[in-house]
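Trainee: coordinates only, sequence not included:
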């Protein structure tokens, strides 16, 4: 009986080890993309998102230890950057892992997209076939990994220093990107959510960030105000009221998200309770009939 139990225990252990050997870690995780050699290029290099990729082997003890950390990181960064993984133990993925110079497990690599220059015509832009990459060598803890990934997000949000400049930007004729979105914020730092909103609507909507308390240069310029009132009376009145309200950084209202369509002399303030990315994108789709190119609400085909 003892011999039978021993044989059964060994067999069960071998069976479990075989399962671990070939099993992908993240197939059922909604926040982590489990890649393979067929999907890697499309997911990593055909996006404007920054991506963190874990190259792992299921039998690796360090990989098993990193798994819950990566899952927590991915949950907090969901919709902000892409978190992906690839099982280098599978035969179909071994060549790719070799091409990426993976020598040990787990290896974390960050892939950063090139910055698109919209001042250059599409046919004249440099066509980057792949994203730049770097090995993540920081602490393998949730907070440091989140901070590092946020620091690697490309920003298409333009900072504005005063209301006069903002007025010139939002009223500038732009047939392809008529909708301008302005985030009036108490914080000087552009939020990662706002950056990814700009990425999702890249080429369709322009995004601006202006810090409360730096408003100046418009209400005292009578010539500019009179000129602006003739063409954009509604937008001009709103900006004048806003400048008066938010001159004092401490007494100004909370963060405000405002949408401008200068061609129609219209503006619409977002009234949602939370500055949630999904809610804001749904608002843009409903009010302006503009569909994001990337992100959870886009028509981009998932793997």
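Mentor: Perfect, I can see it now. Note that the coordinates shown come from a computational prediction; the quantities given were computed from them, not determined experimentally.

Trainee: only C-alpha atoms for contact and neighbour calcs from this point on.
Mentor: Will do.

Trainee: what comes into contact with stretch 284-292?
Mentor: Applying CA atoms under 8 Å, 6 or more residues apart in numbering, the contact partners of stretch 284-292 are 200, 201, 202, 204, 281, 297, 298, 299.

Trainee: Could you double-check that the last one sits in contact with residue 200?
Mentor: No: Residue 299 lies out of contact with residue 200 (CA atoms under 8 Å); the separation is 11.1 Å.

Trainee: Show me which of these two is the more surrounded one.
Mentor: Per other CA atoms under 10 Å, whichever of residue 299 and residue 200 has more neighbours is residue 200, with 24 against 11.

Trainee: in what helix or strand does the residue nearest to that one when sequence neighbours are not counted lie?
Mentor: Excluding the flanking residues, the one nearest residue 200 by CA to CA, 6 or more residues apart in numbering is residue 294, at 4.5 Å. Mapping residue 294 onto the secondary structure by DSSP states H and E places it in no helix or strand at all.

Trainee: Let me see the contact set for residue 294.
Mentor: Residue 294 makes contacts with 47, 199, 200, 201, 300, as judged by CA under 8 Å, 6+ apart.

Trainee: anything in contact with each of residue 299 and residue 200?
Mentor: 292, 293.

Trainee: where do the helices sit along the stretch 201-303 of the chain?
Mentor: Assigned by DSSP state H, counting those that start in this stretch, the helices in the stretch 201-303 of the chain fall at 222-231, 233-245, 277-288.

Trainee: would you list those in CSV and tack on mean neighbour count and distance to residue 106?
Mentor: As requested, those are exported to CSV (neighbours: other CA atoms under 10 Å; distance: least, CA to CA, whole Å):
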stretch, mean neighbour count, distance to residue 106
helix 222-231, 13, 58
helix 233-245, 17, 51
helix 277-288, 15, 31
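
Trainee: can you list those helices in a markdown table and add distance to residue 7?
Mentor: What follows is the helices of the stretch 201-303 of the chain, written out as a markdown table (distance: least, CA to CA, whole Å):
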| stretch | distance to residue 7 |
| --- | --- |
| helix 222-231 | 87 |
| helix 233-245 | 78 |
| helix 277-288 | 54 |
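
Trainee: for comparison:
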């Protein structure tokens, strides 16, 4: 009777979806490339729903998804499904769970794109704890954000015409945050991001940007027509995108987010396509263009 109950519970888990109603995206062969092989850094769990180790990992992986929401892609592929078996085979999955981090190539925006995009792929062998997985992923995110120590240097950078909108984040934090890194990745090719820490001797910055010295939250501003315009909304990606849309086309960026959001909700996403936007589309790579890089950070059973 106990065995039957266990099988019934497991069957219910499989039919409901291993990561239903969680921040982990259930990916399959139809959407994998469009989500993972982009400018985003991703971690993907290749699993089987009957696997005990996969069930043990599930709570920590969900926590990882919560911490990396709006920062990196946290996905999962059910290798028990027939349609996903070729995908799991391509990525050399031999045991469950297999955690793989996909690192996009660094894009040089100042040179013509004459090279093929290649993703580096790392098999994660570290501790199966959310904190360790989050740190592993964020440390591998590409940085497209320039750091400035003075207002003079910031203005010099802003006045150089790159053909893209210039944006700065003024923050009390001296180190670049994963959120700001991800923001620069989202708008890659459309907006150039920088940040300026509001530490000591920054009275002139407070004055130019009309910031209260006691203000502890980050402030974002766009350089346009020879002046800085401050964002007055919250620092959510939706609010920032709405603000930046006044200065450049963000249609493809919104489309990509909506595509991922639909997959996260278990809905059938709209087909990506339509009018192409200059410099803002995500590069898509085939598996044959993917490099494998195995990195052992921690051994476990």
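Mentor: Looks like it arrived, so ask away. Not measured: the values here are computed from a predicted model.

Trainee: Out of the helices of the stretch 201-303 of the first structure, which gets nearest to residue 159 of the first structure?
Mentor: helix 233-245 (16.4 Å; CA to CA).

Trainee: Residue 162 of the first structure pairs with which position in the second structure?
Mentor: Residue correspondence to the second structure (TM-score structural alignment): residue 162 of the first structure is matched to residue 150.

Trainee: What is the burial count for its match?
Mentor: Applying other CA under 10 Å, we find 15 residues neighbouring residue 150 of the second structure.

Trainee: What is the burial count for the closest residue to it other than its chain neighbours?
Mentor: Leaving out its chain neighbours, the residue that sits closest to residue 150 of the second structure by CA to CA, 6+ apart is residue 196, at 7.5 Å. Neighbour count for residue 196 of the second structure, taken as other CA under 10 Å: 23.

Trainee: And for the one 5 residues further on?
Mentor: When neighbours are counted by other CA under 10 Å, residue 201 of the second structure registers 9.

Trainee: Longest helix in the first structure, please.
Mentor: Counting residues, the longest helix found in the first structure (DSSP state H) is helix 2-22.

Trainee: how about that helix: buried residues?
Mentor: Going by neighbour count (16 or more other CA atoms under 10 Å), the buried part of helix 2-22 of the first structure is 21, 22.

Trainee: And the next helix or strand past it?
Mentor: Remark: after helix 2-22 of the first structure, the chain's next helix or strand is strand 33-35, criterion DSSP H and E.

Trainee: residue range for that following strand in the second structure?
Mentor: Strand 33-35 of the first structure covers residues 25-27 of the second structure once aligned (TM-score structural alignment).

Trainee: what's the mean gap between the host helix or strand of residue 99 of the second structure and the aligned bit of the first structure?
Mentor: Taking DSSP H and E as the definition, one finds residue 99 of the second structure inside strand 98-103. Following the fit onto the first structure, the mean deviation recorded for strand 98-103 of the second structure is 0.6 Å by mean CA distance after the TM-score superposition for the first structure.

Trainee: how far apart are the next helix or strand after that strand and its match in the first structure?
Mentor: Next in sequence after strand 98-103 of the second structure, counting helices and strands by DSSP H and E, comes strand 120-124. When the first structure is overlaid, strand 120-124 of the second structure sits 0.8 Å from its aligned residues on average, using mean CA distance after the TM-score superposition for the first structure.

Trainee: buried sites along strand 120-124 of the second structure?
Mentor: For strand 120-124 of the second structure, the neighbour count (16+ other CA under 10 Å) marks 121, 122, 123, 124 as buried.

Trainee: Can you tell me which of the residues you listed lies closest to residue 142 of the second structure?
Mentor: When these are ranked by distance to residue 142 of the second structure (CA to CA), residue 121 comes first, at 14.0 Å.

Trainee: In the first structure, what sits opposite that closest one in the alignment?
Mentor: Using TM-score structural alignment, residue 121 of the second structure lines up with residue 133 in the first structure.

Trainee: What of residue 136 of the second structure?
Mentor: Superposed on the first structure with TM-score structural alignment, residue 136 of the second structure falls opposite residue 148.

Trainee: What strand or helix carries its match?
Mentor: In the assignment (DSSP H and E), residue 148 of the first structure maps to helix 142-151.

Trainee: Please work out which residues of the first structure line up with the strand holding residue 99 of the second structure.
Mentor: The alignment of strand 98-103 of the second structure onto the first structure (TM-score structural alignment) covers residues 107-112.

Trainee: Same check on stretch 42-49 of the second structure?
Mentor: Mapped onto the first structure using TM-score structural alignment, stretch 42-49 of the second structure covers residues 51-58.

Trainee: Next one: residue 146 of the second structure from residue 18 of the second structure, what distance?
Mentor: 40 Å (CA to CA, to the nearest Å).

Trainee: Those two: which has the busier surroundings?
Mentor: Using other CA under 10 Å as the criterion, residue 146 of the second structure and residue 18 rank with residue 18 on top: 22 against 14.

Trainee: still on that earlier bit, show me the one of the helices of the stretch 201-303 of the first structure that comes nearest residue 53 of the first structure.
Mentor: Nearest of the helices of the stretch 201-303 of the first structure to residue 53 of the first structure, taken as CA to CA: helix 277-288 at 23.2 Å.

Trainee: next one: that closest one to chain centre, how far?
Mentor: Relative to the mean C-alpha coordinate of its chain, helix 277-288 of the first structure is positioned 16 Å out (CA atoms, centre = their mean, to the nearest Å).

Trainee: ok, the residue lying closest to residue 166 of the first structure once chain neighbours are set aside - how many residues close by?
Mentor: Among residues not flanking residue 166 of the first structure along the chain, residue 160 sits closest, at 6.2 Å (CA to CA, 6+ apart). For residue 160 of the first structure, the count of nearby residues is 19 (other CA under 10 Å).
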